[in-house]
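**Q** Got a predicted structure plus its sequence, pasted below:
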Amino acid sequence: MVKGLIHSVESMGLVDGPGIRTVFFLQGCALRCRYCHNPDTWEPDSPKAAWYTPEEVLHRLERFRPYYGSTGGATFSGGEPLLQPDFLAETLELCQQAGIHTCLDTAGVGLGHYEAILAHTDLVLLDVKHYTPTGYRQVTGRSMEAFDRFLTAAQAMGKPLWIRHVAVPGLTDGEAHLAGLEGYLNTLRHVKRVELLPYHTLGVHKYAALGIPYPLEGVAPLEAKTLEDWNQRLNQTCCDKE
């Protein structure tokens, strides 16, 4: 019997896809993003995480179905959900069979089997860490090749994308960087929305609790209003490329 290790569940989330959603945060992530606010999800196992079968996930979703309306549903996030491909694919299939909208919130770095996963995914929230190989490695500590493999699969299958990009002062912000991001996003198809997310420090306390040095110590949070013009511009110029 296939099972998945889930770090935590948010019963009625409002920011991880359209409408009201139940969000499952899967345990494990191969990236080490410098601004990550969930370092407690990195390791592939954790005594605080819980094992679920796909049927148990569906049962929990059914409890909240009355709140979803016509736009809500289930979102699978992390950590990185693509690191548990068999569990993810089976769970997504059960959700769709039950008529529950499925959303995958991912950085695109997993263990393959992407066609089976995407076949039952209605929407992909794709976290674009950076748009150049050098910048991507600087942010995540990894090569961009794995991300590109997932993106290629999603593009080939025509999956609608909501793009997310965290703007970090001195790392992934500024006019030149965001103009470069705009150029990159204009090479993609099926982009329905772009979300520039301001860097914050809400997860810094977790590093101290885990005894891990925080990579961006001293970097101040970014105010959301500084990104308003670029958010509007990117949504006007980069979306609905079929």
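**A** Structure received.

**Q** only C-alpha atoms for contact and neighbour calcs from this point on.
**A** OK.

**Q** Would you double-check that L5 falls in a helix?
**A** No: with DSSP: H, G, I helix; E, B strand; the rest coil as the criterion, L5 is assigned strand and is not in a helix.

**Q** quick one: contacts for it?
**A** Counting by Cα atoms under 8 Å, 6 or more residues apart in numbering, L5 touches 26-27, 45, 49-52.

**Q** That one and Y52, how far apart?
**A** Note on L5: its distance to Y52, by Cα to Cα, to the nearest Å, is 6 Å.

**Q** anything in contact with each of the two?
**A** When Cα under 8 Å, 6+ apart defines a contact, no residue borders L5 and Y52 alike.

**Q** Confirm for me that V124 is in contact with P160.
**A** Yes: at 6.3 Å, V124 counts as touching P160 under the criterion of Cα atoms under 8 Å.

**Q** Please identify which of the two sits among more neighbours.
**A** Per other Cα atoms under 10 Å, whichever of V124 and P160 has more neighbours is V124, with 24 against 21.

**Q** can you confirm that one is in a helix?
**A** No: the assignment for V124, made by three-state DSSP, is strand rather than a helix.

**Q** Structure two is appended below for comparative analysis:
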Amino acid sequence: MAETAALAVTPAGVATRRTVTGMLHSWDLSTGVDGPGTRFVAFLAGCPLRCLYCHNPDTRYLRDGGRTPAEEIVREAAKYTGFIHASGGGATVSGGEPLLQPLFTAELLHRFKHELGLHTALDTSGFLGGRATDALLADTDLVLLDIKSWDRALYRHLTGRELAPTLAFARRLADLGKEVWVRFVLVPHLTDAAENIEGVAAFTASLGNVARVDVLPFHKLGAAKWRALGLDFTLADTPAPTADQTAAARAVFAAHGLQTV
């Protein structure tokens, strides 16, 4: 199993805190890209999407991680709490797709928030949003939600999956009043059609809980990982968007009253 939970029992037979384990790919400290401030980011292994522009294809499978107790990750994060608090940062559970391991993700978010007093963020495609319990979301201060396309056929082409679960999860977050940052990757000749950007922008603006939109220019920094894994990176000849193209996309979101970055 990808994740497990068991109660620890003392020699006297008294149950103590449960031990939750899951498949961790890696962790890192980042600033400005995984939520506000400097953040401890836990990258979980496994993802159900197969995004054409994925820059971490080495997190596709659960086997790409190592079984790790949540306690070990929390202890590691605790080493940096002074620095994180000073920067107005927090902790982010990312991937891969963290909701592929909802029990493990919930445990990390809970302990980051209640044991370390950190602002918490969940970085997700939303495709597995139905696996996020109300308790998990209660321990989540911010959701970083990828909306990769408004065009359903294009979304399926980009990811191999359907768009509907992501939209349903977005509406659930809106109903809960949960703060969301939407992420949209601008890929020339794929996601840059005016009607596609307009569709994402209009939907995002309708939610009422989106604090900002990150329009992320397509890049090929992960191409070497694709080659190393023997995978065909089909966007190898796709150019990065120009500064003007990126600015134009941001202007569409701004026209809907959304803050863009």
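**A** Yes, it's here. Everything numeric here is computed off the predicted structure, so don't read it as measured data.

**Q** quick revisit: quick check on the contacts of L5 of the first structure: which are buried?
**A** Neighbour counting with 16 or more other Cα atoms under 10 Å marks 26-27, 49 as buried within those.

**Q** Make CSV out of the contacts of L5 of the first structure and add distance to T91 of the first structure and secondary structure.
**A** Below are those laid out as CSV (distance: Cα to Cα, whole Å; DSSP: H, G, I helix; E, B strand; the rest coil):
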residue, distance to T91 of the first structure, secondary structure
L26, 12, strand
Q27, 15, coil
D45, 19, coil
A49, 18, coil
A50, 16, strand
W51, 13, strand
Y52, 10, strand
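
**Q** and those as JSON lines, adding distance to V15 of the first structure?
**A** Supplementary listing: these in JSON lines, determined by distance: Cα to Cα, whole Å:
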{"residue": "L26", "distance to V15 of the first structure": "17"}
{"residue": "Q27", "distance to V15 of the first structure": "20"}
{"residue": "D45", "distance to V15 of the first structure": "26"}
{"residue": "A49", "distance to V15 of the first structure": "22"}
{"residue": "A50", "distance to V15 of the first structure": "23"}
{"residue": "W51", "distance to V15 of the first structure": "25"}
{"residue": "Y52", "distance to V15 of the first structure": "23"}
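
**Q** Pick out whichever of the residues you listed sits closest to Y214 of the first structure.
**A** Nearest to Y214 of the first structure among those is Q27, at 20.3 Å by Cα to Cα.

**Q** List the contacts of the aligned partner of the closest one in the second structure.
**A** Under the alignment (TM-score structural alignment), Q27 of the first structure pairs with A45 of the second structure. By Cα under 8 Å, 6+ apart, the residues touching A45 of the second structure are 23-25, 59-65, 95-98.

**Q** what helix or strand is L109 of the second structure on?
**A** Under the criterion of DSSP states H and E, L109 of the second structure resides in helix 102-114.

**Q** swap that for D244 of the second structure, sorry
**A** Per DSSP H and E: D244 of the second structure is located in helix 243-255.

**Q** swap in R137 of the first structure?
**A** helix 133-140.
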